[in-house]
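In: Coordinates for the following, if possible.
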Amino acid sequence: MLSDTMIALDSSEPRQVLAAAWDAFDVARRVADTITWEAGADELQALAAAQSCAAGRALLPLPESGRPVDTPIVEAGPEGLDPWIDLLHQVDASLARLSDGQSTEARGALVEAAGHAAAGAVALASVRRR
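Out: Next up is the predicted model:
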């Protein structure tokens, strides 16, 4: 799932990028929700990550096809979150790239969603201290 989403985020087809970003926000939100109450986790940062992902997803259109991916098992330790942090950074970059050449309204929504991806990545990186 993760590799397919990352490949789709690099697509030149806007619909594919938007669907992949929506899916990435959705799964990263569920990852953040899953780890919120772990012993030693910073629950406020986990909640902030989940909130950022939900806010970013809300700015994007629903995917036209496909089904939600299962909530993944998150590996232990800070490095267990690295794939999801990297995914959110890629969402940020992909939405920023996609925003170029869009109408003012579309550009604004994409830039805002990209900002939520960046904020979610930062918050998620803070959940499990290194």
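In: C-alpha only now, for contacts and for neighbours.
Out: Fine.
In: what's the helix or strand for the residue nearest to the spatial centre of the chain?
Out: Taking Cα atoms, centre = their mean, the centroid of the chain lies closest to Phe25, which sits 3.4 Å from it. In the assignment (DSSP states H and E), Phe25 maps to helix 14-35.
In: circling back to that earlier point, contact partners for the residue nearest to the centre of the chain?
Out: Cys53, Ala54, Gly56, Arg57, Leu88, Ala117 (Cα atoms under 8 Å, 6 or more residues apart in numbering).
In: for this structure, what spans make up the helices?
Out: Shown for the chain, the helices assigned by DSSP state H span residues 2-9, 14-35, 43-58, 82-99, 104-127.
In: quick one more, to check against the first:
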Amino acid sequence: MLSDTMNMLASSEPRQVFAAAWEAFDVAGRVADAVTWEVGSDELQALVAAQSCSAGQALLPPPESGRPAETPVLAEGAEGLDPWVDLLRQVEAALVQLSDGQSAEARAVLVEAAGHADVGATALAAVRGR
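Out: Got it, this is the predicted structure:
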């Protein structure tokens, strides 16, 4: 799932980027939900990450086809969240890049969604003590 989503985020086709970003927000939000009540986790940061993912996802059109990815089984420790933090960072970069050359209104929405990816990544990285 991760490699396919990363490849789609690097696409020059806006529909693929939107679909990949939407899916990334979805799965990263579920990851944040899954770790919220783990012993030793920072619940507030997990909630911030989940809310940011939901807010970013709400700004994007849903994918035209496919099924949501399964909530992944997470490795222990802070490193277990690294792939999802990295994914949100990729979403941020892809949306900022896609915003270039767009109308002012479209650019504002894409930059706002990218901001949610940034906040989500930062919060998710802090959940297990990074």
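In: ok, back up a step: Serialize the helices of the first structure to a markdown table and add fields for distance to Arg67 of the first structure.
Out: Formatted as a markdown table, these follow (distance: least, Cα to Cα, whole Å):
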| stretch | distance to Arg67 of the first structure |
| --- | --- |
| helix 2-9 | 13 |
| helix 14-35 | 9 |
| helix 43-58 | 15 |
| helix 82-99 | 19 |
| helix 104-127 | 21 |
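In: Looking at those helices, which is nearest to Ile73 of the first structure?
Out: helix 14-35 (8.2 Å; Cα to Cα).
In: So which bits of the closest one are buried?
Out: Applying a neighbour-count criterion of 16 or more other Cα atoms under 10 Å, one finds 14, 16-35 buried in helix 14-35 of the first structure.
In: measure the residue nearest to Arg130 of the second structure when sequence neighbours are not counted to Val17 of the second structure for me?
Out: Once flanking residues are discounted, Arg130 of the second structure sits nearest to Ala78: 6.2 Å by Cα to Cα, 6 or more residues apart in numbering. From Ala78 of the second structure across to Val17 of the second structure, the span is 27 Å (Cα to Cα, to the nearest Å).
In: And Arg128 of the second structure, by the same measure?
Out: Separation of Arg128 of the second structure from Val17 of the second structure (Cα to Cα): 29 Å.
In: again with Gln51 of the second structure
Out: Applying Cα to Cα to Gln51 of the second structure and Val17 of the second structure gives a distance of 21 Å.
In: The helix holding Phe25 of the first structure against the second structure, how far on average?
Out: Overlaying the second structure shows helix 14-35 of the first structure at a mean distance of 0.2 Å from the equivalent residues (mean Cα distance after the TM-score superposition for the first structure).
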